[in-house]
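Engineer: Show me the folded form of this:
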Amino acid sequence: MVLELHEVDPTPEPDNSTIYTAATPPETVITDDLPGDHRPATPTIASSIPCPSSTFIIRSVATSHVLTLLGGAVILASPGGPGNIHWQCVEAKGWLGFRDPCSGKYLGHNVKGNLVCDAGGHEGWERFCIRAVPEGGFVMLMTHWERLWGVAVWVEEGVRKLRKAGDGASEGEVWEFVKV
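Structural biologist: Model (predicted):
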């Protein structure tokens, strides 16, 4: 056996190959601390799109108070107080409606335009159209003959009450629907 010795050039040959290594972490982490993120530091309640066969808490975006049935009156009150704040969403003939699960009565308006919860069925004055607004949230529009009226808040003797107000969405309160 004959061994031949060759002199090795100490200068390495240039590497002309290209290798790309992805910088993908082993897991994806999402944080609230995104650059340029201007959300409030306090957590907010996530709003859902109202849909039939679900129950919701209906919350005013402006005041954080919730639609409450208290002693037969429909008012806007602080969460956690007395009264019923759960509303079952139903559908009839394409219209949404909201029923108090305790009494079985439907949210609607009376002849004066005030919100009431005393109807035994989901008829003409208990029909709602829920429309998203660009800033977030929804307006609740109620039928009155051939028109849609926004639901607005007004204060009487220190109590926040609700009524249909104005023709169309421009005059209505903005709401969030929190699914329970």
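Engineer: From now on I want contacts and neighbour counts done on CA atoms only, so please keep to that.
Structural biologist: Will do.
Engineer: Determine the longest strand present in this protein.
Structural biologist: Secondary structure of the chain per DSSP state E: the longest strand is strand 147-156.
Engineer: how about it: buried residues?
Structural biologist: By neighbour count on 16 or more other C-alpha atoms under 10 Å, the buried set for strand 147-156 is 148, 149, 150, 151, 152, 153.
Engineer: wait, doesn't the third one sit right on residue 175?
Structural biologist: Right, the one you point to is residue 150. No: using C-alpha atoms under 8 Å as the test, residue 150 is too far from residue 175 to be in contact (11.1 Å).
Engineer: could you dump the buried residues of strand 147-156 to CSV with distance to residue 66?
Structural biologist: As requested, those are exported to CSV (distance: C-alpha to C-alpha, whole Å):
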residue, distance to residue 66
148, 22
149, 20
150, 17
151, 13
152, 13
153, 11
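Engineer: Of those, which is the nearest to residue 106?
Structural biologist: Of all the buried residues of strand 147-156, residue 151 has the smallest distance to residue 106: 15.3 Å, by C-alpha to C-alpha.
Engineer: State the distance from that closest one to residue 144.
Structural biologist: Distance, residue 151 to residue 144, using C-alpha to C-alpha, to the nearest Å: 12 Å.
Engineer: ok, back up a step: quick check: what element follows the longest strand of the chain along the chain?
Structural biologist: strand 159-165 (DSSP states H and E).
Engineer: That following strand packs against which elements?
Structural biologist: Here strand 159-165 touches strand 73-77, strand 115-119, strand 147-156, going by 3 or more C-alpha pairs under 8 Å, 6 or more residues apart in numbering; DSSP states H and E.
Engineer: Hey, what's the angle from the last one to strand 159-165? Just curious.
Structural biologist: Put simply, strand 147-156 runs at 160 degrees to strand 159-165, going by axes from the mean of the first three to the mean of the last three C-alpha atoms, to 10 degrees.
Engineer: For strand 147-156, which helices and strands make contact with it?
Structural biologist: Against strand 147-156 (3+ C-alpha pairs under 8 Å, 6+ apart) you get strand 138-144, strand 159-165.
Engineer: One more sequence to fold, the one below, so I can look at both together:
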Amino acid sequence: MIMRPGQPLLLPANPLFIWGSLLAALGLNMMLNMGAAGRAAWVPDLLALALVFWNVHQPLRIGVGVAFAFGLAMDVHLGALLGQHALAYTAMSFLAVTMHRRLLWFPVGAQTLQVLPLFAAAQVLELLVRLMAGHGLPGWSILLGPLLETLLWPLANVLLLAPQRRAHDPDDNRPL
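Structural biologist: As a prediction, this is how the structure comes out:
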């Protein structure tokens, strides 16, 4: 693959780090949902953020099936309608895998504008499933969740790509 000028060369992603970050995001999601905010509509979905990140950067390792399994785990944890998060995560992951090649050509700032529709689509799918199940509208605060997830995208890029970054000073033993 041809790299953009100025893009650093990355080491291969460690599968243990990928799965550890996804499990950590699941744990953080569970803690946020049990905390003082409860299951507030404005709380960012950190698991969705991690899934989209790894779908974009490692689409062959983390795909739609993984998103479905984590969605079922979130449904069971929240006591939500079984399949609500699974459907949203699956659709979001499918769209992320579909656009991953194009998305990686943009700088992180431009990527944030392109992942916003992914997070918004997942939120809309969850809302539609809730409405079909007979729940009411959560209010305008539902718009803050995808916005906060989008604002966390640059931080996720820094944190989750940190173990893959190569040293910048080449020497005789390390030419790249």
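Engineer: After superposition, what is the TM-score?
Structural biologist: Once superposed, chain against chain, the TM-score is 0.28 (TM-score structural alignment, normalised by the length of the second structure); 95 aligned residues with a C-alpha RMSD of 5.9 Å.
Engineer: looking at the helices and strands packed on strand 147-156 of the first structure, which is buried most?
Structural biologist: strand 138-144 (a mean of 24; mean count of other C-alpha atoms under 10 Å).
Engineer: Also compute the angle for it relative to strand 147-156, please.
Structural biologist: Using the same axes, to 10 degrees: strand 138-144 of the first structure against strand 147-156 is 110 degrees.
Engineer: Next, the angle from strand 138-144 of the first structure to strand 115-119.
Structural biologist: 60 degrees.
Engineer: Return the list of helices and strands in contact with strand 138-144 of the first structure.
Structural biologist: strand 128-132, strand 147-156, strand 174-179.
Engineer: is it fair to say residue 149 of the second structure lies in a helix?
Structural biologist: Yes: under DSSP: H, G, I helix; E, B strand; the rest coil, residue 149 of the second structure sits within a helix.
Engineer: elements contacting the strand or helix carrying residue 66 of the second structure?
Structural biologist: Element membership for residue 66 of the second structure, per DSSP H and E: helix 64-78. Applying 3+ C-alpha pairs under 8 Å, 6+ apart, we find helix 64-78 of the second structure packed against helix 15-34, helix 84-98.
Engineer: Surely residue 58 of the first structure touches residue 140?
Structural biologist: No: the pair residue 58 of the first structure / residue 140 is not scored as a contact, 10.1 Å apart, by C-alpha under 8 Å.
Engineer: shared neighbours of those two, anything?
Structural biologist: residue 175 (C-alpha atoms under 8 Å, 6 or more residues apart in numbering).
Engineer: Identify each buried residue in the top helix by length along the second structure, please.
Structural biologist: Using DSSP state H, we find that the single longest helix of the second structure is helix 108-132. Buried positions in helix 108-132 of the second structure, judged by neighbour count with 16+ other C-alpha under 10 Å: 108, 111-112, 114-127, 129-130.
Engineer: Mind listing residues that contact the helix holding residue 66 of the second structure?
Structural biologist: 26, 30, 33, 51, 81-91, 93-94.
Engineer: Which among these count as buried?
Structural biologist: Buried members of these, counted by 16+ other C-alpha under 10 Å: 26, 30, 33, 51, 83-91, 93-94.
Engineer: among these, which two are most distant?
Structural biologist: 33 and 94 (25.2 Å).
Engineer: Mutual contacts of residue 150 and residue 175 of the first structure, please.
Structural biologist: 139, 140.
Engineer: what angle do whichever strand or helix holds residue 57 of the first structure and strand 174-179 make?
Structural biologist: Taking DSSP H and E as the definition, residue 57 of the first structure sits inside strand 54-60. Strand 54-60 of the first structure and strand 174-179 are oriented at 150 degrees to each other (the same axes, to 10 degrees).
Engineer: Taking strand 73-77 as reference, get the angle to the following helix or strand past strand 54-60 of the first structure.
Structural biologist: Downstream of strand 54-60 of the first structure, the next assigned helix or strand under DSSP H and E is strand 66-70. Using the same axes, to 10 degrees, one finds that strand 66-70 of the first structure and strand 73-77 are set 140 degrees apart in direction.
Engineer: and strand 66-70 of the first structure, which residues are buried?
Structural biologist: In strand 66-70 of the first structure, counting by 16+ other C-alpha under 10 Å, buried: 66, 67, 68, 69.
Engineer: For the first one, which non-adjacent residue is closest in space?
Structural biologist: Spelled out, that is residue 66 of the first structure. Among residues not flanking residue 66 of the first structure along the chain, residue 59 sits closest, at 4.3 Å (C-alpha to C-alpha, 6 or more residues apart in numbering).
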